[in-house]
Each structure stands twice: as C-alpha cells, then as structure tokens.
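In: return a 3D structure for these sequence lines:
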Amino acid sequence: MKQEGIDVIGLGAGEPDFNTPENIIQAAYRSMEEGFTKYTPSSGIIELKDAITDKLKRDQALDYSADQIFVGTGAKHVLYSIFQTIIDPGDEVIIPVPYWVTYPEQVKLAEGQPVFVDTSFEQDFKLLPADLEKAITEKTKAIVLNSPNNPTGISYSALELKALGEVAIKHDLWIVSDEIYEKLYYGDKADLVSVASFGPEFYERTIVVNGVSKAYSMTGWRIGYAAGPKDVIAGMGKLADHMTSNPTANAQYAALEAYTGSQAIPESMYQAFAERMNRFYPQLEQIPGFKPKKPDGAFYFFIEAKEAAALKGYASVDDFVAALLNEALVAVIPGSGFGMPDYIRLSYATDPELFQTALNRIQAFMTK
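Out: This next block holds a predicted model:
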C-alpha cells in the first residue's frame, strides 16, 4: 500500500527507530580499514566474548569465562542453535502464552514439541509456578522465559523468576532465558535480574540469551550471544562450524564497541521509550473497546481488542486488524501470531508524532 502511495502508518516494528550510535558505526569502519575482514572463530572473537563476560559481571553479577559464551548472527540464530543442541526428537519445551512467534517454530525445527501454557490479562500475562508444574511431563526438556516480554512488555519480578526457576530445577529442566530487552526496563531496578543469578543450581541449568539489537539499535548488524554451561556452548559452536561459520567480522567489532564504549546514546533511547510509554498509555485506555496492559519494559503495547472488534461488527480481531489497515490506514500486529487471538500489539518504537497520528486515526475509526 505504501508503494502505491497510500499513507499507511505501521506500528508493527520490532526494532528501535533510532540509528545505531555513531561510535559503534565508526568502530566497524575502523575494523575494516585495519584489515579485520577475514574469518573469525565460528563462535565469535575472544575480545567480544571477554566484553560480554565483563558485561554480565557488571550488570547481573554473573561469572562466565570466554568458553561459556557463544556469539551468533543475532539472538534468533542463537536461540535456534540452543534448541538444535539441547533438543532430541520428541522432547517437549514449555512456552508461556503469549510468546514471541519464533519460539515454537524453532522447537519444531529441532523435532521437539512446543507445549503452550496459557496466561491471562488478570495475571499480567505471567506464567504461574503451579501452571508450570502441571505442564511438565517425563518428556519435558526445557522452559522458555522472556522478560521483559515480547509482545506484552511485561517483566517478571525477581521473586517470580526465582519461583519458576525452582520448579524447573526440581524437574531438571533447561531454562532458556531470553533477556534481549533487558536494557529497556522501566520498573524497579532491583527486579532487573537474570534467573541464572539466584545460585549455582540456577546457573548450571540456565542458558542466557541476549544481544545488541534492541539496547543499541543494531537489529541489522545481527549479533547476539548465549552464556551457559561449557558443553552446551561447545555444541552450539560445532553446529556453527557447519552452518554459518562466524558472525560477520566487522559487526563483531561494532558489538565490542557497544559493550565497551559510551553508554550515553543507549541511555537516551531508554529515556525516550519510557516517555513515549507514559505519554501514550493513557490515550489507549480512552479508545472504545481497548483494554491495554501497562508495560514495564520493551516498546510494545499489548491490548485486548475483542470488544473493539465487536463494537465495529467484526467476528474476529484479525478482521478488525484488516479493517484498521484498509479504512484507518494503520497497521498493527494481530495477537493470533503470539497465541492470543483476542489481542493486538502496537509498537511505540516509531516517531512519537506519527504514533500520535495513528492513535488519532484509530480513535476516529472507533467513534465514527
């Protein structure tokens, strides 16, 4: 529609609307000038691994060595490598609903079986320990935790994370902890912890996943990492040897600068997202039929829109989303892709005034 000249506003972006900070761009440029354009080790350069271990120690009091770090071509590739390494055919992986769309597909690609456990608006879309316990069978191999969460923007508290981790440890499960939105958390900093930090048993069963995409606006550079037990990391490295070889060399040097250089721009991005969230959330509450949940991380609003669809005479939220696109010229993501078809996701990782215009269009659509 945009190619046809139609003025569509897209609120589906899963990436910051800022450019990569200049110091990071220049670091990549210098690396190319200095000849760092060749193959690197499949699981990443040692300088970047050391910077990641320093970051984990500094931010989350986690102690890792370089041979416990795997650097991949984005957090998505890292997650794929984890599932290919730890999952055997028929193994079950517990995934709380709503979920990022890629988790179940990657489990299936590893010939595993995704097991979905529902959450609700009333419980802040958080998995409860009792529900986790009920979902575990003799085939269960792992659980995926994503905090702050995509699509909801909701985060677990330290106590909530620990309670889920205790259930996983009791049943000898792997905990795949996707922490890619870690730097975009607006709540109590005392709760900004990794499940791996609660003690040796948690540490030994957790595989931490993170990267530079969201915090440093480097989605296109494709650098993510895993931190975990040496045998798992070694297995992921063997897989990379025959699947991708190394992550792009100059992107690794850019990521090195992200972790070791100035943090002023990432901090300003964080402040901008927090301001947008606080500006727009009250307006969403005023739109007829919208029932938003206030996020405490990431850059998404997850909104129950079943009543809005009914008010406009649509049988499903998917149909409502299509009408928003065609009539209001606003593109949002339907919740069906995240396992909750009565919801929609709006990304405020976009120009604030454009987002405001989109909200005005939605309001007009609902009230005309």
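
In: contacts and neighbour counts: CA atoms only from here.
Out: Fine.

In: mind listing the strands for the stretch 151-300 of the chain?
Out: Secondary structure of the stretch 151-300 of the chain, counting by DSSP state E, counting those that start in this stretch: strands at 174-178, 206-211, 224-227, 291-293, 300-304.

In: one more to line up against the first:
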Amino acid sequence: MTDRAIQLREQGVDIISLSVGEPDFATPPHVIEAAKAALDAGDTKYTAVGGTSRLKQAAALHFARDLGIEVSASQITVSAGGKQAIFHALLATISEGEEVIVPCPWWVSYPEIIRFAGGSVVPLMTSARDNFRFTAADLEAQIGPRTQWLLLNSPGNPTGAYYPADMLRSIGEVLRRHPRIMVLSDDIYAPINYTGEPHATLANLCPDLADRILTISGVSKSHAMTGFRIGVAAGPEWLIRAMEKLQSHSSGNPCSISQAAAVAAFEGPQDFLAEWCERFRARRDMVVSAINAIPGLSTPTPDGAFYCMVDAAPLMQRFGDDTGLALHLLENGVAIVPASGFGGRNGFRISFAADEAKLTEALRRIAKALA
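Out: Next comes the predicted model:
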C-alpha cells in the first residue's frame, strides 16, 4: 500500500498515508548532534559485530531504567533494527518443523521470518472484544510437542494491545510448566503506553524465566530514529553469541554513526517522551472517536503504540474483501493496510503517527468514501 501511495503521489495524486508505523516527530537535537560529532571524529570504521561496548552499556541502562531488566553488556547485542535481531534469534534456534506461537493479528514480518527459518506458525487468535489479548488458557491450548517459541509484542503492532502485569504473570505460570519453550518479547513500543502504569515486561516479572526470554528494544519508535536502523536485544548469553555469529556473516556490525547516535538517545534527556506520548494519546482518541462514528466501522481503544485495528465486516459484501476496501480508500486519497496483511480479515490498520491536520483530513475522506 505504501508503494502504491508513492506511485500515485508521483503521478500528482494527493494521498495521505496512514500505512507506515513511523513517528512524524523530528529526531531529538542531541541525537543529531551526537551523529555529527561521530562523523567529525572519524568514527567511520568497523566496530565489533554485536555493537560497541559504549552502546551495549547505554543499552543496559535503557533496559534497567525503562524495562526493569537488569542485564550486563555481555547479554546484549546490537543490530540493524529490531527486525534483524528477531530474524537472527529465530534463525539460530528453530529446526525444520518446529512451531512458534504467534498472537494474531500479528506484525507482518513474524510469520515470514519463522517460515524462512523452517518453522511453522501457530496462530493464537485474539479478538477486538478482548482488546486483542490472549489469556493463559488460550496459550496453553496451543502448546504442542514441537512448540519452540512464543512471540509477545506489547504494546503490539497492529492492534496496540498491551499485556498488563497480572496477565504476564499468568502467562509465566504456563511457561513454567513447559520449560522447553522460549519467549521473544518484542517491547519496541514500550515508551508509547497510555495505561498510566509502568511498562510491564515478562523478564522483569518472572526473573526465574529470564534464561529463556529474549527482549527486543531499540530507538526507532521511542526517539523517531527509524532511518538510523538500530535495535538492541537482551537475553541469555548463549543466544546472544549465536545471534552475533549469524550477524557476522549476514551484515557485520551496525552503522557506526547510528550507534553513536543511539548512545545519546539512551543516555541523554528522556523528558520529551512524555510530551510525545500525550500527543499520540490525543491522536488516538480522535481517530477512535471518528472511526466509531462511521457506519460499518468499529475499533477498540488501543492501550499503546500508534495503531488502530479497524473492523469493517459489515462492509465486506460491498467490497468483497479488505483488500478491495483498501484499494477503494486509496482511490479516495487515503492509504491504509488491509487486515489480511496481519493475518486478520475484514478490516484494516490505521497508523495515527501523523500530524493532527493530516489525520483529520484522512478521516474526513474515509467517511466520505464509505458514505
């Protein structure tokens, strides 16, 4: 959808894109200055494959301060974005036919990475009436003899689903009964939390399980640094070393300049995050209200991230499927992503990581297109 929107824009068509999960805020000035300083200092050479010692120490500060996870630098690796860390973790550990339980709707890359690694995707279905969250009983029902991993994404893409501490503890109880299962906890959206509660992380709440939990974080969403391509992962040392071995052959070290910028992001001022989160919250409330006022559309209120998963089932007879609906909206000047791209159906995802004026106009166009 993003590619189609770009093509239409190049043809002079006015398209508002709500299809990309990218904060519209400017990267903080102290981060930009750190990148410039690294260039001026000539930090343009290879670094250690898994990241500089300085960045690993800064990431350890981030994990402790923001996620409540105490880890040493030896338990951390740095990659070219969180996606690369997920890719290497699954590729290093999945044997042919082993299963990975993934809550659905899911982020588009999860099933593709699992299949590339030779694994099988086991969908853990969720629904809007439960705010797209699964229960401990739902999880236990999906566990089989070949289950290797559980993937958690909280707050989640594409639903904004957030797992509070009590739900994570109950999930931990299930995992204790199945000691072979590892957990990939994708916490990249942790700073964008509207619950008023501190972010809950499985590795913090269930420290006895920490030796089989890999926690993914980064600077892309929290510091508007998507183009810098820096992700960080914390977990057991044996897994971190295996991931770094793969990285040594796939890409080598992450960009040296981006690493210097990420140090500044983790160690520098964090006060702007509260303001950004409040801006996102106001946008969320505006989008949820407007969507629920359009006949045929509905969405729950997400607890985190900057996405709404919209149900459009009443409109499917008119458009055939959610791709047909998405193309209709694109023809009317708004790019969104059909739910089928996330393992869902009969709906679409909206990103509200766009300024208020664009959101207001996009919602007006959607209402008009469906009237």
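
In: which part of structure 1 lines up with the helix of greatest length in structure 2?
Out: Using DSSP state H, we find that the single longest helix of structure 2 is helix 272-292. Per the alignment by TM-score structural alignment, helix 272-292 of structure 2 matches residues 265-285 in structure 1.

In: buried residues in that stretch?
Out: If you call a residue buried by 16 or more other CA atoms under 10 Å, then stretch 265-285 of structure 1 has these buried ones: 265, 266, 269, 270, 273, 274, 276, 277, 280, 284.

In: mean deviation, that stretch versus structure 2?
Out: Its aligned residues in structure 2 lie a mean 1.8 Å from stretch 265-285 of structure 1 after superposition (mean CA distance after the TM-score superposition for structure 1).

In: what does stretch 80-87 of structure 1 correspond to over in structure 2?
Out: Mapped onto structure 2 using TM-score structural alignment, stretch 80-87 of structure 1 spans residues 87-94.

In: any idea how far the matching stretch is from the middle of the chain?
Out: Centroid displacement of stretch 87-94 of structure 2 relative to its chain, using CA atoms, centre = their mean, to the nearest Å, is 18 Å.

In: before we move on, back to that, could I get the buried residues of stretch 265-285 of structure 1 as a markdown table with distance to residue 93 of structure 1?
Out: Below are the buried residues of stretch 265-285 of structure 1 laid out as a markdown table (distance: CA to CA, whole Å):
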| residue | distance to residue 93 of structure 1 |
| --- | --- |
| 265 | 37 |
| 266 | 33 |
| 269 | 34 |
| 270 | 32 |
| 273 | 32 |
| 274 | 33 |
| 276 | 35 |
| 277 | 32 |
| 280 | 36 |
| 284 | 35 |
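
In: wait, which of those residues is closest to residue 239 of structure 1?
Out: residue 266 (32.3 Å; CA to CA).

In: wait, the closest one touches residue 214, no?
Out: No: if you go by CA atoms under 8 Å, residue 266 of structure 1 and residue 214 don't touch, sitting 9.3 Å apart.

In: I'd like the strands of the stretch 151-300 of structure 1 as CSV, with mean neighbour count and distance to residue 16 of structure 1 appended.
Out: Converted to CSV, those look like this (neighbours: other CA atoms under 10 Å; distance: least, CA to CA, whole Å):
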stretch, mean neighbour count, distance to residue 16 of structure 1
strand 174-178, 23, 18
strand 206-211, 26, 14
strand 224-227, 27, 16
strand 291-293, 20, 21
strand 300-304, 25, 11
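
In: where do the helices sit along structure 1?
Out: Ranges of helices in structure 1, per DSSP H, are 22-33, 46-60, 75-86, 102-109, 129-135, 158-170, 200-205, 230-243, 249-260, 264-285, 306-311, 317-323, 352-367.
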